[in-house]
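S.K.: Build me a model:
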Amino acid sequence: MENQQQLDQNSSTTLTGPENLEMSAAAASATDGAAAAALRSVLQRVHQAAERCGRPSDRIRVVAVSKTKPVPLLRQVYDAGHRCFGENYVQEVIQKSPQLPEDIEWHFIGNLQSNKVKPLLTGVPNLAVVETVDDEKIANHLDRAVGNIGRKPLRVFVQVNTSGEESKSGVEPAACLELVKHITVSCPNLVFSGLMTIGMPDYTSTPENFKTLANCRAEVCKELGLKEEQCELSMGMSGDFELAIEMGSTNVRIGSTIFGAREYSKK
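M.R.: A predicted model of the protein is given here:
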């Protein structure tokens, strides 16, 4: 996967970003090289965490979460050899996707509303995964939209609320299996590929949160006759990705550690 690719040491290329991303190309140029260096550091930490638990690091995907960041910074990380990026907002990924190479593997990792499904699928032809399917309704909307558009089947993860926080999206752990069954039986245009959870409010998680997701995977695999490698675990972000890897994560979502603090518009 991406963290095993040869990284280009000369990764200073920038492109002109969209005006409404709150950061000009000149500002991006001022931080030129920092994101590529941060990516290399993250990949090294991923490798070390994998070594500590006896896992091959090439089985762990790093999703570079570029929420609120301008196209020049994404391009810098792309030029450093990375190909997997994640976005939280439909409008933002629709805006960025056409400005970047088509071989990017986009992961949608935000809350997805039914009325945004078609714009997301039509606006991002290289969308690889929706990681945040948390009920049958959104699964059905995705399934119908994929079929109507005629694109290849879409990989999806089921989002599980492992912390029990009311503010969090995600199916309850006890209901995870039934949602997975619905996707595999009733959504022919979707490919169930794994489970996802979001960390605590400070973007960290306890071992119990990760253990809960691993337990959900064990139940799903047992009931559906799947091998564990057929059910990914998307868990771990900037504050806790090493712990997540040590507890079995195959997909870590790293934002601020690569791109710096998020910059929100002041409205």
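S.K.: okay, CA-based contacts and neighbour counts for the rest of this
M.R.: Will do.
S.K.: count of residues packed around residue 52?
M.R.: Counted with other C-alpha atoms under 10 Å, residues neighbouring residue 52 total 12.
S.K.: if I look at the nearest residue to it once chain neighbours are set aside, how far off is residue 48?
M.R.: In space, and not counting its chain neighbours, residue 52 is closest to residue 246: 7.4 Å by C-alpha to C-alpha, 6 or more residues apart in numbering. Taking C-alpha to C-alpha, to the nearest Å as the measure, residue 246 falls 10 Å from residue 48.
S.K.: And the one helix or strand residue 77 maps to, what does it pack against?
M.R.: Following DSSP states H and E, one finds residue 77 within helix 71-79. Counting by 3 or more C-alpha pairs under 8 Å, 6 or more residues apart in numbering; DSSP states H and E, the packing neighbours recorded for helix 71-79 are helix 25-30, helix 34-52.
S.K.: okay if I get these as CSV plus distance to residue 211?
M.R.: CSV is the format used below for the helices and strands packed on helix 71-79 (distance: least, C-alpha to C-alpha, whole Å):
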stretch, distance to residue 211
helix 25-30, 39
helix 34-52, 17
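S.K.: Looking at these, which one is packed in the most?
M.R.: Most buried of the helices and strands packed on helix 71-79, by mean neighbour count (mean count of other C-alpha atoms under 10 Å): helix 34-52, with a mean of 19.
S.K.: what residues does it touch?
M.R.: Residues from elsewhere that reach helix 34-52, judged by C-alpha atoms under 8 Å, 6 or more residues apart in numbering: 3, 7, 11, 56-57, 60, 62, 73, 76-77, 80, 241-243, 245-246, 257-260.
S.K.: this one as well, want them side by side:
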Amino acid sequence: MAAPAMEGLAVTALRSAMLRVRQAAERSGRRSDQVRVVAVSKTKPVSLIRQVYDAGHRCFGENYVQEINEKAPQLPEDIEWHFIGHLQSNKVKPLLAAVPNLAMVEGVDNEKIANQLDRVVSGIRRKPLKVLVQVNTSGEVSKSGVEPSGCVELAKHVKLGCPNLEFSGLMTIGMPDYSSTPENFRRLLNCRIEVCKALGMAEEQCELSMGMSGDFEQAIEMGSTNVRIGSTIFGPREYPKKEQN
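M.R.: Just a heads-up that it's a prediction; the model follows:
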């Protein structure tokens, strides 16, 4: 498979995805610039990410610490990196040290990881790190994330107890096939109502990261402000070896 052909396809796919995002945003009564698109480059080479960057995209996401730590230093510093999913405490320091342009962690799912992030951010004296609280809206035991009933308590801990973190909103991963039902999205919307009420925040100040390649249009129509699009832009994942977070 020729790399240039793949790279051309990725840029074409990016433009197609952005058009779909814009149309979904319009259907939701919003502008497309009110929805952030995180291009999730898991398992994809730096050369392919660079092509999407050169096409004008600046926000990229990874799911594995080792992968983002290897890729980020090889790419322009103005990339806005998102770490997505469960983060282990012992990986926090290597992640923040290797990726100074890490913009957001989408996946704070307990107080322990929030506290560790807070300590490390303070220790390296970087600006406050934006975080989203991960909520398990599908109720699957295999999924990370706080139960919906615990989202207020965890959000409150991040906002009030972690001065080096910036509570920015809520996220959910979705069902086993990485698509979600309207019920999952509604559950996150309900969590936002409860969190904003408890913290005295306006709902528009609380982001909702929901929606992936299989369901991002529906997610946007239901109010998502942040969608994580991987295979739709980059093509199917490639797993040459077992990966570890």
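S.K.: Could you find the counterpart of the residue nearest to residue 52 of structure 1 in structure 2?
M.R.: Superposed on structure 2 with TM-score structural alignment, residue 246 of structure 1 falls opposite residue 221.
S.K.: Settle this for me: its match is touching residue 32, isn't it.
M.R.: No. Using C-alpha atoms under 8 Å, residue 221 of structure 2 is not in contact with residue 32, being 11.4 Å away.
S.K.: the helices in structure 2, which residues?
M.R.: Secondary structure of structure 2 by DSSP state H: the helices cover 3-27, 46-54, 65-71, 92-98, 111-124, 151-161, 182-199, 216-221, 231-234.
S.K.: Dump those helices to TSV, plus distance to residue 86 of structure 2.
M.R.: Shown next, in TSV, are these (distance: least, C-alpha to C-alpha, whole Å):
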stretch	distance to residue 86 of structure 2
helix 3-27	26
helix 46-54	23
helix 65-71	10
helix 92-98	11
helix 111-124	9
helix 151-161	15
helix 182-199	18
helix 216-221	21
helix 231-234	20
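S.K.: any idea which of the ones you listed is most buried?
M.R.: Stretch with highest mean neighbour count among the helices of structure 2: helix 216-221 (a mean of 24; mean count of other C-alpha under 10 Å).
S.K.: contacting residues for the match of residue 246 of structure 1?
M.R.: 24, 25, 27, 28.
S.K.: Then residue 172 of structure 1?
M.R.: By C-alpha under 8 Å, 6+ apart, the contact list for residue 172 of structure 1 reads 160, 161, 162, 164.
S.K.: can you count the residues close to the aligned partner of the last one in structure 2?
M.R.: What it means is residue 164 of structure 1. Applying TM-score structural alignment, one finds that residue 164 of structure 1 aligns to residue 139 in structure 2. For residue 139 of structure 2, the neighbour count with other C-alpha under 10 Å is 16.
S.K.: how near is the residue nearest to residue 139 of structure 2 when sequence neighbours are not counted to residue 209 of structure 2?
M.R.: Nearest residue to residue 139 of structure 2, sequence neighbours excluded (C-alpha to C-alpha, 6+ apart): residue 147, at 7.5 Å. As for residue 147 of structure 2, its distance to residue 209 of structure 2 is 16 Å (criterion: C-alpha to C-alpha).
S.K.: cool, residue 134 of structure 2 as well?
M.R.: In terms of C-alpha to C-alpha, residue 134 of structure 2 sits 9 Å off from residue 209 of structure 2.
S.K.: Give me the common contacts of the two.
M.R.: Common neighbours of residue 134 of structure 2 and residue 209, counting by C-alpha under 8 Å, 6+ apart, are 106, 170, 171, 172.
S.K.: Identify the residue of structure 1 aligned to the first one.
M.R.: Read that as residue 106 of structure 2. In structure 1, residue 106 of structure 2 lands on residue 131 (TM-score structural alignment).
S.K.: contacting residues for its match?
M.R.: 107, 108, 109, 110, 156, 157, 158, 159, 195, 196.
S.K.: Mark which of these are part of strands, please.
M.R.: Mapping those onto strands (DSSP state E) picks out 107, 108, 156, 157, 158, 159, 195, 196.
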